[in-house]
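Engineer: Pasted the sequence and its predicted model underneath.
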Amino acid sequence: MTVYDTARALPGIEELRDHSRGLAMLEAVLCPEWESRYYSFDAHWSDHEQLASMKDGQGDEYTIVLSPAGAFARVFAHESPLSPFGELADGQTWPGVLDGVPEAFREYLTEPAFTDEDGVHVTTACLWREPADTAWHTGPVEFTDLDDHKDPDGSDRLLHLLTDRSAEAYATWASAYYETPVDPEAVRHVLALRPLTAELVTALNPAMDLADLADDIAEIGYPVA
């Protein structure tokens, strides 16, 4: 699996936006400490941009900028052979990864949040989609001599809850990660962006109170009743 396969499995921009908000809200309920969350969503990243993101605390991450121009996604798998910090890439973004990025997203190629101190884009996979597009696009990346890597650019593993958007997929992952049972029906409610209730929050995390989530709801832009 490579970024080409991932591109075919990703949903449209609005579905991706809504699903990302749902993931972030689930994380806010299950994990009160923001720094320890996997999935986040900033509905106010700038006055015209939103940011969906994932960080696993081990060096892997993704960021997706959502704006009137569309969506620009970068993935960084730190152990990927395509990593700029690996032996094969020699300190540079892997050839082809950023090729073809349209003018609407060119500013993100020098965005400090996505580059290192030398200006190298810290990315192993890149995808983008403009509003009129019918599919996601990627650069012309060659995976020659990487046949022994099942997921050479990390996009399959790191974006798996965006390509498999079922409540069961998240519940299975979260139950293992947080080491507690997570109810798929409660997950389904949140992924559908239905307003939260005290009972639902308690079902997901008995230690969490609905009132405690006010700031997270505002940051995520999660719908309220």
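Structural biologist: In hand now; what should we look at?
Engineer: Could you use CA atoms for every contact and neighbour count after this?
Structural biologist: OK.
Engineer: quick one: the strands in this protein?
Structural biologist: Secondary structure of the chain, counting by DSSP state E: strands at 39-42, 50-55, 61-67, 70-76, 125-129, 137-138.
Engineer: Reformat those strands as CSV; add mean neighbour count and distance to Y4.
Structural biologist: Shown next, in CSV, are those (neighbours: other Cα atoms under 10 Å; distance: least, Cα to Cα, whole Å):
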stretch, mean neighbour count, distance to Y4
strand 39-42, 24, 23
strand 50-55, 21, 20
strand 61-67, 22, 16
strand 70-76, 24, 13
strand 125-129, 25, 9
strand 137-138, 20, 7
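Engineer: put this beside the first:
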Amino acid sequence: MVRTLPDIPTLRERCRAMAMLDAILSPEWESRYYSFDARWAPGEQMASMRNGSGDAWSIVFSPSGAFIRGFDHESPMSPASNDGELWPGLVDAVPQVFSGCVDEPAFSYKGTLEATVCLWRQHGDDRWHTGELDLPDGNDPDGADRLFQVLVEGTAVAYHRFAEDYYETTVDLEAVGEVFALHPLSDELVRRLNADLVVADLTDDLIEIGYPTRHV
């Protein structure tokens, strides 16, 4: 399923929208599920997910394209289940332009990339690529379907379903749709999602995420 992710620009905008929605629903950064850092490194941006239980993904958007790593801590493909080694073939075919992502300390544990899923796509590619893997038996052995479900579906309805379950609150679906469409925030829109906030409270998040502040 994860190979059906959209092209790089569309994926980046989905990530921005989900991060902005989480910023509104969860003012405390530590409690958020989705995040986006538009200034993660020179020339690079990063979208991320962490569920608080050890699962995570990271997407690095760079001048070369995009690199994705996902980590299901209970997967039989986890380095923890394989003497600290990555699953055979997981990163062997990663292009050199993404080698820094494979070696990125922020994505690693004891010097090894925390990953059970790995994809990449260079600008000009017509699809996402993965290594040649011999997957273990079982349903969703690498955790990709579960980790990337909301991102793959890529709709306001999918995020709405996630948010009501994760944050255990009622969420305005129409407001979610407006943010998913990257409409500039207004106090009225923000209050429909979180009655305790206005746009001014989100200034730092707007900058970090690079969320549009006016129609273009």
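Structural biologist: Noted; the coordinates are in hand. Just so you know, these numbers come straight off a predicted model, no measurement behind them.
Engineer: Report the TM-score for the pair.
Structural biologist: Superposed pair, TM-score by TM-score structural alignment, normalised by the length of the second structure: 0.97. Supporting alignment: 214 aligned residues with a Cα RMSD of 0.9 Å.
Engineer: Could you find the counterpart of L16 of the first structure in the second structure?
Structural biologist: Aligned by TM-score structural alignment, L16 of the first structure pairs with L11 of the second structure.
Engineer: OK, contacts around that match?
Structural biologist: By Cα atoms under 8 Å, 6 or more residues apart in numbering, L11 of the second structure lies in contact with 5, 151.
Engineer: Grab the longest helix from the second structure for me.
Structural biologist: In the second structure, taking DSSP state H as the definition, the longest helix is helix 8-25.
Engineer: That one vs the first structure, average distance?
Structural biologist: Its matched residues in the first structure lie on average 0.3 Å from helix 8-25 of the second structure after superposition (mean Cα distance after the TM-score superposition for the first structure).
Engineer: Identify the residue nearest the residue nearest the centre of the second structure in space, chain neighbours excluded?
Structural biologist: Closest to where the C-alpha atoms of the second structure average out (Cα atoms, centre = their mean) is S48, at 3.9 Å. Once flanking residues are discounted, S48 of the second structure sits nearest to S58: 4.4 Å by Cα to Cα, 6 or more residues apart in numbering.
Engineer: Roughly how far does the residue mapped onto the residue nearest to the centre of the second structure from the first structure sit from S155 of the first structure?
Structural biologist: With TM-score structural alignment as the criterion, S48 of the second structure lines up with S53 in the first structure. S53 of the first structure sits 13 Å away from S155 of the first structure, going by Cα to Cα, to the nearest Å.
Engineer: overlap in contacts of the two?
Structural biologist: When contacts are counted by Cα under 8 Å, 6+ apart, S53 of the first structure and S155 have no shared neighbour.
Engineer: Aligned to I207 of the second structure, what sits in the first structure?
Structural biologist: Match for I207 of the second structure (TM-score structural alignment): A218.
Engineer: now the strands of the first structure as JSON lines including distance to S83 of the first structure?
Structural biologist: Formatted as JSON lines, the strands of the first structure follow (distance: least, Cα to Cα, whole Å):
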{"stretch": "strand 39-42", "distance to S83 of the first structure": "22"}
{"stretch": "strand 50-55", "distance to S83 of the first structure": "16"}
{"stretch": "strand 61-67", "distance to S83 of the first structure": "12"}
{"stretch": "strand 70-76", "distance to S83 of the first structure": "7"}
{"stretch": "strand 125-129", "distance to S83 of the first structure": "9"}
{"stretch": "strand 137-138", "distance to S83 of the first structure": "17"}
